[in-house]
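Novice: just coords:
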């Protein structure tokens, strides 16, 4: 259930788990624990969920992530609302370098993160032992030995929430990460991209189109409602960012623009990679973007967070059944760090493949793409693209 802002601020009951952050990963973990009958409270800074039509960077639901959503009870609803991506096609200067058709068991689905979050919040409302408290700004953690007290504020009111375990699911700018003194270490180089959603006029409603052009990659993906998302790598953020600017980049590289009148508000973002050290400390664990920032190129971040939430669900349930010991997260730390490292390597590879390149390097890159599109490398690449290797 969801509590209105202003509802009872301080508590004496010790919850099983307090989750800080009510995004896609925090809500999923709450649903997973809630279906086990665990007493869970979710503390979310935002007073309201994202409104319909608001920007949503993450859209890819990969097969392993969908399985986790099945466990949470929203998998079928996601399937009903999402667009299926059955194949990917790579081109350069008008020539096809390779194509990949995904097996039925490995289909990727496209659904904006805000819609997944809405389904998760609806599911959470069906679980009487799980509460979502909005408008809570968490500012501190007090270790009491047998439990942790999460402190903060909701408006002018102080908040104190005791819980046997605390999970920071509060995103890239995680306050919980700072409170456990975890370092935020960069991994590799970043890159800048512009993104815009518009009407899909490509005629390729179930195909991801990847244009590996000499001046930088342009990717486009189908979305629900006859919409297509365009993402283009740029050397620097445009001084004027509007739909016409993004369409001009797309047309200059691919020869085909898009309808700017049907386009939404474009955004620019920097794709960076970081890993928290440690991911867990005492009774507190990090999950999702709070634990690792993975480049969105390749669509791995949200799904990686869901898979970590599933792992954490098992670890927390076992620890609570064993009397809530202090060292509950040793295995979680080891496994999730390894998984995040693999995901970052793949994301770094994706960014390198889409970097501007000319001359001999361009010819080598294109030859490599052609080889990756042939058996047996094609099946390996398909597993990597759909995250079935994690």
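Specialist: Received it, and whenever you're ready, just let me know what you need. All figures in this text were calculated on a predicted structure; none of them were measured in a lab. Numbers count the residues shown, from 1 in each chain.
Novice: Could you use CA atoms for every contact and neighbour count after this?
Specialist: OK.
Novice: Now do residue 257 against residue 228, distance only.
Specialist: Here the criterion is CA to CA, to the nearest Å. By it, residue 257 lies 12 Å from residue 228.
Novice: and those two? which has more neighbours close in?
Specialist: More neighbours sit around residue 228 than around the other of residue 257 and residue 228, counting by other CA atoms under 10 Å; the figures are 23 against 16.
Novice: Go ahead and list the helix or strand containing that one.
Specialist: Secondary structure from DSSP states H and E places residue 228 in strand 227-234.
Novice: max-length strand in this structure?
Specialist: Once the chain is assigned using DSSP state E, the strand that runs over the most residues is strand 157-168.
Novice: What is the helix or strand just after that strand packed up against?
Specialist: On the C-terminal side of strand 157-168, the closest following helix or strand by DSSP H and E is helix 175-179. Using 3 or more CA pairs under 8 Å, 6 or more residues apart in numbering; DSSP states H and E as the contact criterion, the elements in contact with helix 175-179 are strand 137-143.
Novice: okay, now the one to match up with it:
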């Protein structure tokens, strides 16, 4: 049983954005006492709403939401706003169904060869879901509150004192104590800075603009995404524009964004003498790409933009952060409950840091072919030819949608380290639905007594499921971590000792759960 310590909170999460809220939900599923501190007094922002707040969700993110029973709520919200989303997303108005883009170069669903993904089965997580940030935050906040997460707004972290056993956090004149602190407080993370994390990477090449304007002569701009000799702009009628100006990021957060300035940049990038009558909303961003060298220092951890920042090209930043939360939540909970091997929490940084580094490089590669230079234009032409091939479109879809994600968990079955296929069992449930308790599962497709006995040794940490799936993909048994990642798999007579070693590796001592001090 989990014995609450004298500390008020098991975990304090800084930041009530999607990453912080989703992490808090994961921790509450394990029965931990969680406090979320949010600097903003009011979570609402026009930049979180359509059109600027629109985000596409990757396969790992959709799988995470499916495995926690959140996907249906998010899809319902998406359906209610489907008309507004389609209007905001210019790519949804195409005759071919888009599957993503690389630096604005579109690839399409009908060109993808899913046969090359042998470890995937049909799943609700295959849906093409785009949602605005405000809606996503409201769904996650409602779930967090229903689980008993305490959320306090208007309390930005301004001081941290960490020891070997706890963290003391000062926020707006109040002091909070917890065993652990997780910084989910964005790219300018106060938690990261106060805790002394190294944050390294590359400086920006451009200033990006997201603006809502009223044009005197909209016919001078071509709708959709356009490359020009000076940069790139995307125009959605009547007046939504995203554009990049290769100025080395010089204008980002250096001065007020005026109508005159935006008009000057737009004229330069578009190569027209277009006139802006009114500037209604504006924000800037850059392609600065930095990453913490580790995601853990003692009892302080980082997730989401606090751990890694890059340009929003391709919309992968939100997904990267949500997947951080899914990976971290069960590991931190098991560590606090003393139901984990000694190094379990260290695997969070070991697994997620390479994924973040890969996304940062993916972002840098997109910037490289967006530059307004002859060599970049030549590379664009090559990429366009590649994405029109079946192998090319499949490769880009794997990377953009996260289908190819695999953690290096050592030698073993080729499914180990990958997302568990969403096996549809004869009892009507799926593997994804079986993960909603945030416990591990041992899928035994041949109902072998030794495997049932093995699962029982881990008490309430591993659920034993003996059922025949409609498609077993030639497998006989699969051990799945709480985050849906396969820890062990067998396609023949199971090696029970090997299965036990894998269970011990991820779920700790097989004796009854020990109490926390």
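Specialist: Ah, there it is. Computed from a predicted model, the values in this text were never measured in an experiment.
Novice: In contact with the residue nearest in space to the middle of structure 1, which residues?
Specialist: When structure 1 is reduced to its mean C-alpha position, the closest residue under CA atoms, centre = their mean turns out to be residue 302, at 1.9 Å. If a contact means CA atoms under 8 Å, 6 or more residues apart in numbering, then residue 302 of structure 1 has 24-25, 58, 288 as its contacts.
Novice: From the residues you listed, which land in helices?
Specialist: In this view, these that belong to helices under DSSP state H are 24-25.
Novice: Tell me the one among the contacts of residue 302 of structure 1 nearest to residue 377 of structure 1.
Specialist: Residue 377 of structure 1 lies nearest to residue 58 out of the contacts of residue 302 of structure 1, by CA to CA, at 27.1 Å.
Novice: ok, back up a step: just the buried members of the contacts of residue 302 of structure 1?
Specialist: Applying 16 or more other CA atoms under 10 Å to those, the neighbour count classes 24-25, 58, 288 as buried.
Novice: What residues in structure 1 pair up with stretch 300-313 of structure 2?
Specialist: Equivalent residues of stretch 300-313 of structure 2 are located at 284-297 in structure 1, counting by TM-score structural alignment.
Novice: just stretch 442-458 of structure 2 next, same as before
Specialist: The aligned range for stretch 442-458 of structure 2 in structure 1 is empty, by TM-score structural alignment.
Novice: repeat for stretch 12-29 of structure 2
Specialist: Under TM-score structural alignment, stretch 12-29 of structure 2 corresponds to residues 18-35 of structure 1.
Novice: mean shift of whichever helix in structure 1 runs longest relative to structure 2?
Specialist: Looking only at structure 1 and at elements set by DSSP H, the helix with the highest residue count is helix 330-353. The superposed helix 330-353 of structure 1 is, by mean CA distance after the TM-score superposition for structure 1, a mean 1.0 Å from where its aligned residues fall in structure 2.
Novice: So which other helices or strands are in contact with that helix?
Specialist: Packed next to helix 330-353 of structure 1, using 3+ CA pairs under 8 Å, 6+ apart, are helix 301-321.
Novice: May I see the buried residues of the helix it packs on?
Specialist: 301-313, 315-317, 319-320.
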